[in-house]
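Engineer: The sequence and its predicted three-dimensional model are supplied below.
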Amino acid sequence: MRDLSNLRVAVLVTDGFEESELIQPVQALKAAGAKVEILSTKQEQIQAFRHHDKGVTVAAEGLIDQANPDDYHAVLLPGGALNADMLRVLPKVQAFLKRVQETGKPIAAICHAPWELISAGLVQGRSLTSYYTIQDDIRNAGGKWLDQDVVVDGNWVTSRQPDDIPAFNREMLELFSRTAAATASTGTR
């Protein structure tokens, strides 16, 4: 088991997220000791979906508009078409992701979440995967889309869909553990 006890992870999400793509990665992160904070566009319960059907609700623990990306060591972007489509157009989400990328912190994105990376202008020259319906968006943004269960490119790990969560979680924990080790060795928060 990876030790992520030195890691603080921001989860950017709003209504319409794919339930398993938040719940299972967050459980994996917490099991490894990470401090996970769910940040949303509203400080209340946010609605999950299981593809087209409503799922559980999850409490937001903070607001994206008030969050400082420098306070986190990594970012998780759950999928869900509605979630990603609503978040991608928000200037604060774009700025948050740009800052995370500028500082080289790891980003884990699954399913439709790469839309947020596209809208933040970060995909040019990157190799990644996503839900198959947005492969043209990735290519049009200058990225290389790969039809694989998981793709790791530098500080990014991406996956296609809920079936890929085991591989996604494995690679996310591996990528985030390198940051956790660096954080522990330098004594940064």
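Structural biologist: Noted; the coordinates are in hand.
Engineer: alpha carbons only for contacts and neighbour counts from here, please
Structural biologist: Will do.
Engineer: Now do the longest helix seen in the chain: distance to the chain's middle.
Structural biologist: The longest helix of the chain (DSSP state H) is helix 165-186. Distance of helix 165-186 from the chain centroid (Cα atoms, centre = their mean, to the nearest Å) equals 13 Å.
Engineer: That helix: which residues count as buried?
Structural biologist: Using 16 or more other Cα atoms under 10 Å as the test for burial, helix 165-186 gives 165-166, 168-169, 171-181, 183.
Engineer: Got another one to weigh against that:
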Amino acid sequence: MTTETLKGLKIAILVEDGFEQVEMVEPRKALDEAGAETRIVSPKNEQVRAWNFTEWGDEFPVDVALDHAQPQDFDALLLPGGVLNPDTLRTEPNAVAFAKAFFDDGKPVASICHGPWTIIETGAAHGRRMTSWPSLKTDLTNAGADWVDQAVVVDQNLVTSRNPDDIPAFNPGMIELFSNACGRRDAA
């Protein structure tokens, strides 16, 4: 991947305790290597703890507390999965409003695994072609999405993937989608 592709782009990574560690760490690394400035945004104020496949993982510092985060300060949004993380975020009105603002403003969003649960709550799943962890198929279909079983799906300003095994396809799809935000920001 070309470095500096996303130079100057500010990416919010919205997470709560229990996000799947590899689904945040690997995409964040790819974004940082492409020149983006990534920030962990969370309802937690200081640290947020990952889930590492079958047990608790590492703790990561929260860069911006959700109560102080402004969607207009960011160019794009990453929603990692894990079961606990999006299940908690979708019940947090401030988290749903934060994510919804990206869709309302036409900003790009990337989501993997169980991350689309938060998207369902924003109302933005309706009418989109999406993928996710297979157990979300019914939830996404009921929310009006066209669920497909593919490694990566891009629909307008949204890119989704199924699971950690899809990260090699997810990261380039995310970088390409987010690179469109660079031109949009430059034109503003």
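Structural biologist: The structure has been received and is ready for your questions. Just so it is clear, the model here is predicted, and its values are computed rather than measured.
Engineer: ok so, going back, show me which of the buried residues of helix 165-186 of the first structure is closest to residue 8 of the first structure.
Structural biologist: Each of the buried residues of helix 165-186 of the first structure was scored against residue 8 of the first structure by Cα to Cα, and residue 180 proved nearest at 9.0 Å.
Engineer: Trace that closest one over to the second structure, please.
Structural biologist: Aligned by TM-score structural alignment, residue 180 of the first structure pairs with residue 182 of the second structure.
Engineer: now residue 43 of the first structure
Structural biologist: Superposed on the second structure with TM-score structural alignment, residue 43 of the first structure falls opposite residue 45.
Engineer: List the contacts of the residue found closest to that match once you drop the neighbours it is linked to in the chain.
Structural biologist: Excluding the flanking residues, the one nearest residue 45 of the second structure by Cα to Cα, 6 or more residues apart in numbering is residue 65, at 5.1 Å. Listed by Cα atoms under 8 Å, 6 or more residues apart in numbering, the contact set of residue 65 of the second structure reads 41-46.
Engineer: Return the subset of these lying in strands.
Structural biologist: Here DSSP state E is the test, and the contacts of residue 65 of the second structure give 41-42 as lying in strands.
Engineer: Contact partners for the counterpart of residue 171 of the second structure in the first structure?
Structural biologist: By TM-score structural alignment, residue 171 of the second structure lines up with residue 169 in the first structure. Residues near residue 169 of the first structure by Cα under 8 Å, 6+ apart: 25, 28.
Engineer: Return the distance of residue 169 of the first structure relative to residue 181 of the first structure.
Structural biologist: When Cα to Cα, to the nearest Å is the yardstick, residue 169 of the first structure and residue 181 of the first structure sit 18 Å from each other.
Engineer: Kindly report the same for residue 66 of the first structure.
Structural biologist: From residue 66 of the first structure across to residue 181 of the first structure, the span is 28 Å (Cα to Cα).
Engineer: just residue 79 of the first structure next, same as before
Structural biologist: Residue 79 of the first structure is 27 Å from residue 181 of the first structure, by Cα to Cα.
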